[in-house]
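Novice: this one's sequence-less:
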């Protein structure tokens, strides 16, 4: 099953992230795919808000690879942009997070796609213009 929506501002993207995370359970894995500046981190900020985490605490873990946030459920936020291979994700214990008790969200997930469990939710983000973001949510194989 596929869902689509469009946002026209960062605040609207954050609101959609907050709305989206309300349907997730602990152990859920969300993979975000989109170009630099597409809105991935704003969407994660919304997910954080939905889990009772201050969105201003959320930043893209480009250099640290993973940030952990404690809220109503934990949020494990990966950024695989700088990863050269899935092996690097294994070295930081990614699979333990995938099967943990929080929600895992992965920016640039396509870089470690071979490690991603089949039940993961993939969100493809396009930026057709400066303000508009188009989101397509689906299971990877659909």
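Specialist: Looks like it arrived, so ask away. Everything numeric here is computed off the predicted structure, so don't read it as measured data.

Novice: hey, let's count contacts and neighbours off CA atoms from now on
Specialist: OK.

Novice: Can you give me the buried ones in stretch 11-21?
Specialist: The neighbour-count check on stretch 11-21 (16 or more other C-alpha atoms under 10 Å) flags 12, 13, 14, 15, 16, 17, 18, 21 as buried.

Novice: The third one contacts residue 48, correct?
Specialist: This means residue 14. No. Under the criterion of C-alpha atoms under 8 Å, residue 14 makes no contact with residue 48, lying 9.2 Å away.

Novice: sec struct for residue 5, please.
Specialist: Secondary structure state of residue 5, per DSSP: H, G, I helix; E, B strand; the rest coil, is strand.

Novice: Take this one as well and set it beside the first:
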């Protein structure tokens, strides 16, 4: 993989803070945006996803884990497609789900476990890696590949934050 256009690292001190970070990101999403999430079980991906969905105007009660459905569509101020690649073996299996038809479409795409099938990401995307930083703290490393993802990252986590 090439070098990211822009990257930012920050520390979230609690699940609530991770949720708030997701909320802010969700408010900034536009159709065509692709956000991939990477992190071990319990790293905070679900807290971030729930915040992103809420920020995109999705009712909190609608947000579920798509682990068994692979892709779960949400309707908010824009369509948000939440995918979970944990159970998929490879790109061919992902292709068979129809997931690739959603990329670059009418909504934003949020993918958990992107590291399992990295080729699922388009050329331009935002990747957020979450790591346990002790207790309830999490380190978030956000990396943007391309102009729009860099713009999104800069709006979400400005350098002078």
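Specialist: Received it, and whenever you're ready, just let me know what you need. Note that the coordinates shown come from a computational prediction; the quantities given were computed from them, not determined experimentally.

Novice: number of nearby residues for residue 54 of the first structure?
Specialist: Neighbours of residue 54 of the first structure under the rule other C-alpha atoms under 10 Å: 15.

Novice: what does it align to in the second structure?
Specialist: Aligning on TM-score structural alignment places residue 54 of the first structure opposite residue 59 in the second structure.

Novice: need the contact list for its match.
Specialist: Contacts of residue 59 of the second structure were listed using C-alpha atoms under 8 Å, 6 or more residues apart in numbering, and they are 53, 76.

Novice: Against residue 52 of the second structure, how distant is it?
Specialist: 11 Å (C-alpha to C-alpha, to the nearest Å).

Novice: pull the longest helix from the second structure.
Specialist: helix 15-28 (DSSP state H).

Novice: superposed on the first structure, where does that helix end up, distance-wise?
Specialist: Superposing on the first structure and averaging over aligned pairs (mean C-alpha distance after the TM-score superposition for the first structure), helix 15-28 of the second structure comes out at 1.3 Å.

Novice: Next secondary structure element downstream of that helix?
Specialist: strand 34-38 (DSSP states H and E).

Novice: what's that following strand aligned against in the first structure?
Specialist: The aligned range for strand 34-38 of the second structure in the first structure is 29-33, by TM-score structural alignment.
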